[in-house]
Every structure is written in structure tokens, then in C-alpha cells.
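Engineer: pasting the structure only:
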């Protein structure tokens, strides 16, 4: 076994361990100095007591000259040793105070956050490892997620470290780095499957001294680096982003144009893979985004333009599978992919569930060309110029009674001419999660999902037309630190999931789970456990 293969995990473990040590509550500098001062005073008292004893003995020596002179010398040496120890202790007190101050300066403004999940399941048909993911259905190939509860067999973990500081002029700076990894193997050592990577690494400046006299920029935040957009939002019980803007670039947030109009602007880059076969130069795409918020953030209008002049350009080295007769790059359907696109989102955010406890969000998304990938903006380089897509998403959660909570979600999409002229994708997902709080630490969680689809990919990736329904029901006894909220973590779950789907869906693709041995339509039970946490 090659131990070097595990060094990334070892480094991360040491980093997290050291962070935990730093984060452990410790006595303040004042408390530590008080303890040291008490020890110094005790040493001074010991020295004074010994001096008095020596003086007493000296007086006795004067009376009784028979007391050996060696004893007098021994006592004097003892006093000198104690005085030296006292001086050393005072020096150590000063050194320790300086060290404690340095440590507190290092950890001041430091924080970290994390998310993790890990689970296993068993399939009743195979009597072996279960199958699944929130995107396991044919509609998942174009973003159609189904409920995640009892349907995740992976281990995923991410840790985000943040350090903030303040300059003498009052300007604040913040550095953020996020490290993540995911795998499906249940083995404790899994370097071969590890995908550990730096997901974010960027810096921000805010409360800039130079902006204090400019009202619209007073609260603005400048940033640059690799990051996920701050205002991404998702449907957690589907494990699906409603919108996700990610890449490497720069931007400015929180430009307050008026009291009810706030603007974010960013410019990011992504990669679509190799362009120059000889030099492995990336095909780069560029995404410019204006994200606007109105009525104290209740309404959101987001517009992105995507441009990639290399995506449909000529290759330096011609290969039949990659280019057409004119030398233009081809997608996997043998067509020239788009070189640009547009993406738009109109969203409505409520901090309550129509006047009740909870929250509600709705979003309408539309995309053209490279913008027809509606969830992850600018991430799909295979889309053709005529690609267009429309999606509606609505979700929220509220309380039904003192002991019952409910979280409904509905997502529907229609897209055409995505990868092949004339292809057509239609799907709709309805998901409902219920939680019954039985004790302070235990609740029963139920999730029902139904998805209907009508897909005609025209043989893209070898996929066949498929039309039908998928449904799933999960029962999950759940332990948690405190019951009463959908987003309270950690959660430790047992689950039993029953799922079934239309027979026509088994023939959609030879590369997905449906239709494989031991995983065909007709009903499947899966049982397992899962941990999920964040902080």
C-alpha cells in the first residue's frame, strides 16, 4: 500500500484537528497572568521565609560557635537558588504572556464551517449494495432530481475555513478556502476514488475606507478568486440547486443603488475541456452576471451572458471524431456546440410561509444556447445554438401543528433542441417531506416523491425515447440533537425506501441504473442508515 496516496486526507485531518484545538475554549490572557503572578508571589514568600530562617540561624551561630560553617553555607545557597527560580519565573511569565497574545492574534477572526453526509443501503432485489442518487431517473440526465431521503449512497464532506482581519483605516478583509471530497466506496481507505479538491479560494474587502463617503458603495464588498456565488440557493430535500453560479473571477456585491434596489455584479470563467489537442489548452467560457434585488430582497432578477469563442472554433489538430469537414469542433452528437448564450432568473423569496411559520421561494428560469443549462450557469459546453429551456421551481416549509412539520416542493422543466435539433425533454417532480416530532431527540420523517417525464433525446449518448413515471416513499426514524426544525443537524437516520417506475424507463440508457440486473421496474425495497451534519 502506498501511504503517500493518503497524504491529502492526512493533511486535511491535521488541519481540522489543529483547528479544533485552537477553537477549544481556553483561559484568557488575564487569567493566565493572574495564575503566574500568584505563583511568583508564592515563590517570593518562600524566599522571605528562608531569609528569616537564615537570619535566625546566624544569630544562633553567633551564640553557639559550634554550629558548622558548612551548614551556614548550605542554607545561603538554598536562598540563592530560590531567588534565581523567582527571577526565572518572572521571565517565563513575560514570555508566556507574549506567546498567548500571539496565539490570540492568530485565531482572532478565524472561523470554519462544514457539511458532511455518509450512508449505506442494501437492495432487496440483489441482496447486496443498493443503488441510487437524487438524479437516478432518466430525467436526471437533464437536471430532474427526485427526493434525496433514503436515496444517497455516497460519502461527501466539505470544510470551509475563514479568516477575517481589519486594517488600521477600518477596512475589513476576509479570506475563504473550501476543501471538499466525495466518493461512493464504503471503505475507510479510498485514495483511488478520492476526489479531494479546493472548491473555493477567494478574498473579500468590505467596509472600505475609500467608500465611506459614497452612499451606494458604503456597504459594498469586493472579491476575487475561485468561488460559488454568495446568493446561490437550493431545494435541500431534492439536493438540487435552483440556481448555481460558480467559477473563477471577480465581482462586487451589495451596491445599494436606492433604498429598495441592490445590485451584485460578477465576471467568471469556466472550462469546457481540451481545445488544442497538442497543447491541451482549455476551452474557456466567460460568464458576466448582474444580480438585482428589490423590496428588501423579496424579489430577485438575475441575468447572465455566457460567451465561449473557442467552443465552436477550429482545432489545431484535426481528428474525425472531434471536428466536421470545415474543422469545427463537434459535440458528442456530431454537431457544432454553441459559442454563446443567455440565462435569466426571476425569483420571489418569502421569510414566512404565507403568513405562517417557515419560508417559501419560487423561481422562473429561462435559457438560450449555452444558457439552456438552467441549474449550473454556463457549465454545459455541449449545448447547441438553438437550445432553449424553461423551468419553474417552488418550495418551502411550515408547521402543521405542534408536533408536525411539512415541506413541499415542485419543479418542472421543458427544453428543446438541447444537443440535437428536434430533441425534446419534459419532466416534472413533486416532493413532500413530513416530520413528526415524538421527543426532544427523536422524530419520524416521511418523504414521498413522484416524477413524470417524456424524453426524446434522438439517440444523443445512445439514449432512447422514454415516457413514464417514477415514485418513491421513504420512512426514516431519525435521531438529532434537538427536534423541531427541518434544518437542525446533525441527524442520524435509519430508513426503508420503496420505489417503482414505468417499464418503459428501463430502456432509456445502458449506462444508468434503470434496467440493470437486480434493478428493474416492478418495485424495489432499499434499507440503510445515514448521517448528515453541518455547522
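Structural biologist: Perfect, thanks for sending it. These numbers come from a predicted model, not from an experiment.
Engineer: only C-alpha atoms from now on, for both contacts and neighbour counts.
Structural biologist: Will do.
Engineer: so how far is residue 524 from the closest residue to residue 523 other than its chain neighbours?
Structural biologist: In space, residue 523 comes closest to residue 500 once its chain neighbours are excluded; the distance is 4.5 Å by Cα to Cα, 6 or more residues apart in numbering. As judged by Cα to Cα, to the nearest Å, residue 500 and residue 524 stand 6 Å apart.
Engineer: quick one on the thing from earlier: make sure I have this right: the residue nearest to residue 523 is in a strand.
Structural biologist: Yes. Under DSSP: H, G, I helix; E, B strand; the rest coil, residue 500 sits within a strand.
Engineer: tally of neighbours for it?
Structural biologist: Residue 500 has 18 neighbours, counted by other Cα atoms under 10 Å.
Engineer: same thing with residue 22?
Structural biologist: By other Cα under 10 Å, the residues close to residue 22 number 15.
Engineer: residue 187 now?
Structural biologist: Counted with other Cα under 10 Å, residue 187 comes out at 8.
Engineer: here's the one I want to compare it with:
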């Protein structure tokens, strides 16, 4: 209501014609159970920053976004406002407006003035927004994510390159500490036919509280178009202090002797109209002077083959491994999902309605870590599978996005 009222007030005070209201969103919903008749319990390895998601999501989640162009000026620039509401609710839990069971949030609420001739087609923005998010779909891993509550100048074209700057105090709705962060990006380096390089620097100021430190991180990412009918992305990341969040604000108690680096490689393919998929590999090393060094390795693949124009066979294999004090933790997961896709056979075509069966196995070190760090989770001995080192889920899920 407040969002609509603000938009109406602007309509009454500025001379412009009515503009279209754009509606976009995302939805995943379903139900599932374990092979021993508990509510579905999902498999995630302690210390890994993501999990393979097909047949392994234990929540209902939705995003509803409204974008209103308020004015189109004579110079071609456009003033707009954007708002998004999100809903998250765990399987088997009633929706509440606080706590761990379910949440309703406003992850985006910002204004943007885009296509400005004075910025060579760039834009200015202010508010809370999803900003320059890079993710791997099959594991839902946002490895380079500059989403922020702040303001910035985006994609200013100079000499064939695009320059962006963002000033923010908070990465996301769940960040507890406010940290002044500055992000610089330069994109558009044409490295080879179909290939483009982007560079980014994040600097995190030292907070005023005691025992806090400044930090920084850098990212270089190469995107290759027309790769097996899809595209390939390779990202190299390094950070120190709070910059060890590598795309997020990390722990401000860490000084510059704490370092992290990461290599991300993944690609999509659609080699025929009916055969597509995605592959990923991640390597991350965290160096800590207190001896708690950790290495995370993740490898996974999701192929999809359409038997007909509307029916696909989808599978996913994923393995996570974390070398940490206490032993090497391992988790392997496999899913098979017959899928109905009424709008066509492509890998990215949605909506999809899936029946799935997921099997996972893990080792004793993974269970010990889960007992300590995630009691009650699927891998812990107090979770749905008890002291077993394996388990399975089956269920149905719908996934849909639209713009």
C-alpha cells in the first residue's frame, strides 16, 4: 500500500504520460518425505557454501516484483521505482512473520534513473536492490553478489568499457552488522571472439567498534558466449580480512592475516533443442592463522533430455568435500526427476513440474561436523536419518519464473 501511494503521489506531481507496470517473479513449491516417513530433510555439507538443489530443497519460496516506469524524458532517460516481496517457508512448518519457520521480507525497494545521456547510457540508483548477482543455478550459489542497501552509478560507458560504483552499508536483509562497503567494477574487455572479461574490487571500511578490521576482495570473471550452445563462466576471487566473504561482507573480526581464494568454473549447454544442462566445479581455500584452515571442493552436473516437447528426464549428480580440522567431510548426492514442462524442451524453460527421488551418502567426519554445527540436520545423528550415513527423499516440486 505504501509503495503504491508513493507512486501515485509522483504521478500527480510530474508531467509525464502513464507508463506500463512490469510484473516479474519466481516460485518454487512442493512437498516431500524421507524414505523413513519423516518430512523431507535436505542434504548440505557443513563448511560447504551451497548444496545441489534438484530434489534437495526443503522450503516454499516466492518472489513477487513490481517495476513502475514513472517518467520517460525527452533525452530518452527513464525514472522508475522497483519493489519486491519475498516469502520463505520451511516444509512442515506454519508460516510466521519471525523466527526460523517462515519469513516475509522486502528484499528490493529502490529508485533508478536509467539510460542517462550524461552517463553515456549509464544509470544512478538508490535503495535496497539485487545488484550484479552472479550465481550457479544448479547449486543456487551466488559466488559474486554485490546486492546492497545503498546507492550507486551503474554501467557508465567510457572507451568501450562499462564502469560501475556502489556505496552500501548492508549486503542483505540478514546481515547483523552495518559495514561501509565500496564496490568498483569495470566490464566490457573483449578478450577473444565471444569472450568478455570483467574486473571487480570490494573495499570494506574498518567499523568503529573494538577488534574490528578493514578488508578487501578482488574478482576477475571471463564469460564465453556460444559455448556448446550455451555459455561458460570462469571466475577467480581473492580476499583478506572481512573481504574473505568473497562477494559478501565477511567477519569483521578477521585481520589481513586471514585470506581466502576461490576458483569457479561452470557452463551451460544446449547442444540440441532437446539436450541441455549445466556443469560446475568450485575450489576454495580459507587460510586462518588460528589453524582452522579449510578447503572446499564441489563438482556437480545436471543434464536434461526431453523425450517429447513437454516431457523431460532430468538428473543431477553432486559431490562436496571439505578438508577441515577434525577430518575430511564428504557428501555425495544423486537425483532423478521425470519432469513436465508445458512451454517446451529447453533446459531453461519454465514452468517445470517434477517428480523426484534423491539419494545421498556421507562419511563419519561429515556427521561429526553436523552434530557440532547443524544439530538436527539431515547429516547429524539427531536428524531424520539418525546414525545412518545415507538417506533418501522423494517428492514433487514446481518451479516457475517470469518477467
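Structural biologist: Perfect, thanks for sending it. This structure is a prediction, so every number in the text was calculated from the model and none was measured.
Engineer: ok, back up a step: which residues touch the residue nearest to residue 523 of the first structure?
Structural biologist: Residues near residue 500 of the first structure by Cα atoms under 8 Å, 6 or more residues apart in numbering: 470, 471, 472, 521, 522, 523, 524.
Engineer: equivalent analysis for residue 479 of the first structure, please.
Structural biologist: By Cα under 8 Å, 6+ apart, the neighbours of residue 479 of the first structure are 441, 442, 443, 491, 492, 493.
Engineer: what's the closest non-adjacent residue to the counterpart of the second one in the second structure?
Structural biologist: Structural alignment (TM-score structural alignment) places residue 442 of the first structure against residue 311 in the second structure. Counting by Cα to Cα, 6+ apart, residue 311 of the second structure lies nearest to residue 340, which is 4.7 Å off, once chain neighbours are set aside.
Engineer: can you tell me how far that neighbour is from residue 350 of the second structure?
Structural biologist: 10 Å.
Engineer: ok, and the contacts of residue 500 of the first structure in the second structure?
Structural biologist: With both residues aligned by TM-score structural alignment, their matches' Cα atoms under 8 Å, the contacts of those that the second structure also has are 470, 471, 472, 522, 523, 524.
Engineer: quick check: which element contains the third one?
Structural biologist: Assigned by DSSP states H and E, residue 472 of the first structure belongs to strand 466-480.
Engineer: what about that strand, how far off from the second structure?
Structural biologist: When the second structure is overlaid, strand 466-480 of the first structure sits 1.1 Å from its aligned residues on average, using mean Cα distance after the TM-score superposition for the first structure.
Engineer: ranges for the helices of the second structure?
Structural biologist: Applying DSSP state H to the second structure gives helices spanning 2-13, 364-373.
Engineer: and the last one with strand 327-340, angle?
Structural biologist: Put simply, helix 364-373 of the second structure runs at 90 degrees to strand 327-340, going by axes from the mean of the first three to the mean of the last three Cα atoms, to 10 degrees.
Engineer: and helix 364-373 of the second structure, what does it pack onto?
Structural biologist: strand 327-340 (3 or more Cα pairs under 8 Å, 6 or more residues apart in numbering; DSSP states H and E).
Engineer: and residue 46 of the first structure, what's its match in the second structure?
Structural biologist: Aligned partner of residue 46 of the first structure by TM-score structural alignment: none.
Engineer: what's the burial count for residue 46 of the first structure?
Structural biologist: 15.
Engineer: list the buried residues for the helix or strand it falls within?
Structural biologist: Assessed by DSSP H and E, residue 46 of the first structure sits inside helix 29-63. Neighbour counts over helix 29-63 of the first structure (16 or more other Cα atoms under 10 Å) mark 33, 36, 39, 40, 43, 44, 47, 50, 51, 54, 57 as buried.
Engineer: just stretch 246-262 of the first structure next, same as before
Structural biologist: 246-256, 261-262.
Engineer: again with stretch 323-332 of the second structure
Structural biologist: Buried, per 16+ other Cα under 10 Å, within stretch 323-332 of the second structure: 323, 324, 328, 329, 330, 331, 332.
Engineer: what is the most widely separated pair among these?
Structural biologist: 324 and 332 (17.4 Å; Cα to Cα).
Engineer: strands along the stretch 1-150 of the second structure, start to end?
Structural biologist: Taking DSSP state E, counting those that start in this stretch, the strands of the stretch 1-150 of the second structure run over residues 21-34, 59-72, 78-90, 102-116, 122-129, 133-136, 141-145, 148-158.
Engineer: what range in the first structure does the shortest one sit on?
Structural biologist: Mapped onto the first structure using TM-score structural alignment, strand 133-136 of the second structure spans residues 232-235.
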